[in-house]
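S.K.: When you get a sec, could you give me coordinates for this:
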Amino acid sequence: MTALGFLYPGHSAEDDYPRIEQLLGSDIRVELSHTDVGEDARRVDALRAVGSAARLAEGVEELRLAGAETAVWACTGGSFVHGWEGAQEQVRTLARLAGTPASSTSFAFVHAAREIGARRVAVGATYPDDVAALFADFLRAGGLEVTGLCASGIVTAAEAATWGEEEVLTLARAADSADAQAVLLPDTALHTAAHLALLEKALSKPVLTANQVTVWEALRLTDRRVNAPSLGSLFTREPLVQV
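M.R.: As a prediction, the model looks like this:
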């Protein structure tokens, strides 16, 4: 049994995680520890506060007690707003607190895109324009080319959590471009686990979503590979040899 640990801010789309656990259909256990959101606002200052060391420390003990083998900060906005170097320091802090390998959703997107061989990506973000632009900057710092950026202007996680299949598909289609090798939807407050097969069929290319890549990243940290086609192309590929 492999126990994957996640720190998830608040309560928005956390039910994606038990769904993903079920779809993995293997000896994988998903352990979720909730951290305090504070102010639910998609502003840079509020997002930086969400991902502070003090907030992360709140949930680490629960993961330890659960026997989690990883600690992944399941929050995109609360990591990339610190920039590439700041997000790396955040992960190092989390690893020290948890005593396990650690990462975050923002790095998961970069690693997942590399895994499927997607160097050119389009982004469909629920965030306001300025926050979405910071995510695009983060991806570029990770060596990816952003071919298009669509921002929906949602200012709270609570609102993003109300979106269903139709809204998610509309966002993905609006973000897509002909030269993009994959479409990225970077909000862990957005329910996407149930829609991955539909999204990839509609766009005819890989779609990477926040909660999906977060779980994949935790598996990567434990050197586990699980074939789960219902979770999209990311979960059906052998690892690429990087050169």
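S.K.: switch to C-alpha atoms for all contacts and neighbour counts from now on
M.R.: Fine.
S.K.: what about Thr107, is that helix, strand or coil?
M.R.: Small correction: residue 107 is Phe, not Thr. helix (DSSP: H, G, I helix; E, B strand; the rest coil).
S.K.: ok, it to Arg140 distance?
M.R.: Phe107 is 12 Å from Arg140, where distance means Cα to Cα, to the nearest Å.
S.K.: okay, the two: which has more neighbours?
M.R.: Phe107 (25 against 16; other Cα atoms under 10 Å).
S.K.: Report the buried residues of stretch 153-162.
M.R.: Ile154, Val155, Thr156, Ala157, Ala158, Ala160, Ala161 (16 or more other Cα atoms under 10 Å).
S.K.: how long is that stretch end to end?
M.R.: Stretch 153-162 end-to-end distance (Cα to Cα) = 14 Å.
S.K.: Compute the number of surrounding residues for the spatially closest residue to Asp129 that is not a sequence neighbour.
M.R.: The shortest distance from Asp129 to any non-neighbouring residue, by Cα to Cα, 6 or more residues apart in numbering, is to Ala151 (5.6 Å). As a burial measure, Ala151 scores 19 neighbours (other Cα under 10 Å).
S.K.: Repeat that for Glu238.
M.R.: Counted with other Cα under 10 Å, the neighbours of Glu238 add up to 12.
S.K.: go on, the one 4 residues further on?
M.R.: Other residues within reach of Gln242, judged by other Cα under 10 Å, total 7.
S.K.: same check, this time on Asp179
M.R.: Using other Cα under 10 Å, Asp179 is surrounded by 12 other residues.
S.K.: cool, Asp27 as well?
M.R.: Counted with other Cα under 10 Å, Asp27 comes out at 10.
S.K.: Roughly how far does the closest residue to it other than its chain neighbours sit from Ala95?
M.R.: If the residues on either side of it in the chain are set aside, Asp27 comes closest to Met1, at 4.9 Å by Cα to Cα, 6+ apart. Taking Cα to Cα as the measure, Met1 and Ala95 are separated by 21 Å.
S.K.: Next, the second sequence, to be compared with the first:
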Amino acid sequence: MTALGLLYPGHSAEDDYQRIELLLGSDIRVDVVHTDIGEDAHRVDALREMGAPGRLAAGVEQLRLSGAEAVVWACTSGSFVYGWEGAHEQVRALALSAGLPASSTSFAFAHAADELGVRRVAVGATYPDDVAALFADFLREGGAEVVAVRSSGIITAAEVATWGEAELFALARAADHQDAEAVLLPDTALHTAAHLPALEKELGKPVLTANQVTVWEALRLADRRVNAPTLGALFTREPIVQA
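M.R.: Model prediction:
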């Protein structure tokens, strides 16, 4: 049994992780511990407070007791708002607090793009323009070429959680760009786990979503590789061997 630990802010799309756990198989457990979201706002100051060390550390003991082998801060905006170096400091503090390998959803996107061997990406964000731009900057710091950014201007995770299939596909189509090798949909408040193969069929390219890459990152930290086609191209490819 491989136990994965996720720290998830508040309550919005955490049922995605239950679905992903079922799709992965019976020997993988995805444990979700909810952190205090504070003010539910896609605003830089609120997001930085959401990802503050004290808020993350509060959930660590519960994950340790669950037997988790790795921990991921399951929040994109609450990590990339610190910038590339600041997000590294956030993860280092989390690893020290947990005594476990640690990462965040923002780094999961960067690592997943590397896994797929893609460099040119398009971003479809639920966030306001300024927050979406910070995610694009983060990806560039990680070596990606961001060819397009589409933002939706939504302020709260609670509103994002109400989106269904129609809104999700509209965002993905609007974000896509002819030069993009993959489309990235950040926000762990967005339900995507049930739609990954259909999204990739619709766009004709890999689609990386926040809850999908978060679990993949936890598996990577735990040194597990799982073939699960229902979770998209990220879960069906062999690792890219760098020359």
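S.K.: show me what contacts the residue positioned nearest the centre of the first structure?
M.R.: Computing the C-alpha centroid of the first structure and ranking residues by Cα atoms, centre = their mean puts Ala210 first, at 2.8 Å. Taking Cα atoms under 8 Å, 6 or more residues apart in numbering, we find Ala210 of the first structure in contact with Thr76, Thr105, Phe109, Leu185, Pro186, Asp187, Thr188, Leu190.
S.K.: From Leu134 of the first structure, how far out is the first one?
M.R.: I take that to be Thr76 of the first structure. Note on Thr76 of the first structure: its distance to Leu134 of the first structure, by Cα to Cα, is 11 Å.
S.K.: Looking at these two, which is more packed in?
M.R.: Neighbours per residue, other Cα under 10 Å: of Thr76 of the first structure and Leu134, the larger number sits with Thr76, 24 against 17.
S.K.: That one touches Ser104, doesn't it?
M.R.: Yes - here Thr76 of the first structure reaches Ser104: they are 7.3 Å apart, a contact under Cα atoms under 8 Å.
S.K.: State the number of residues packed around the aligned residue in the second structure for Thr170 of the first structure.
M.R.: By TM-score structural alignment, Thr170 of the first structure lines up with Ala170 in the second structure. Residues within reach of Ala170 of the second structure, counting by other Cα under 10 Å, total 11.
S.K.: Ala170 of the second structure: which element?
M.R.: In this assignment (DSSP states H and E), Ala170 of the second structure forms part of helix 165-175.
S.K.: Only the buried residues of that helix, if you could.
M.R.: Leu168, Phe169, Leu171, Ala172, Ala175.
S.K.: Ok, stretch 122-130 of the first structure next?
M.R.: Those buried within stretch 122-130 of the first structure under the rule 16+ other Cα under 10 Å are Ala122, Val123, Gly124, Ala125, Thr126, Tyr127, Pro128.
S.K.: Can you name the next helix or strand after whatever helix or strand the second one lives in?
M.R.: Read that as Val123 of the first structure. According to DSSP H and E, Val123 of the first structure maps onto strand 120-125. Next along the chain after strand 120-125 of the first structure, taking DSSP H and E as the criterion, comes helix 129-141.
S.K.: Just the helices from the second structure, written as ranges.
M.R.: Ranges of helices in the second structure, per DSSP state H, are 15-24, 44-50, 53-57, 60-66, 77-80, 83-98, 105-116, 129-141, 157-160, 165-175, 196-203, 210-221.
S.K.: Which of those has the highest mean neighbour count?
M.R.: helix 77-80 (a mean of 28; mean count of other Cα atoms under 10 Å).
S.K.: mean shift between it and the first structure?
M.R.: Compared with the first structure after fitting, helix 77-80 of the second structure has a mean deviation of 0.2 Å; criterion: mean Cα distance after the TM-score superposition for the first structure.
S.K.: For that helix, name the packing helices and strands.
M.R.: For helix 77-80 of the second structure, the packing partners by 3 or more Cα pairs under 8 Å, 6 or more residues apart in numbering; DSSP states H and E come out as helix 44-50, helix 83-98, helix 105-116, helix 129-141.
S.K.: repeat that for 7 Å
M.R.: helix 44-50, helix 129-141 (3 or more Cα pairs under 7 Å, 6 or more residues apart in numbering; DSSP states H and E).
S.K.: Contacts for it, please.
M.R.: Leu47, Arg48, Met50, Gly51, Ala87, Ser104, Ser106, Leu134, Phe135, Phe138, Asp187 (Cα atoms under 7 Å, 6 or more residues apart in numbering).
S.K.: number of nearby residues for the last one?
M.R.: This means Asp187 of the second structure. Applying other Cα under 10 Å, we find 26 residues neighbouring Asp187 of the second structure.
S.K.: for it, what are its contacts?
M.R.: Contact analysis of Asp187 of the second structure by Cα under 7 Å, 6+ apart lists Cys75, Thr76, Ser77, Thr126, Ala210.
S.K.: Most widely separated two among these?
M.R.: Using Cα to Cα, the contacts of Asp187 of the second structure span at most 13.2 Å, a distance reached by Cys75 and Thr126.
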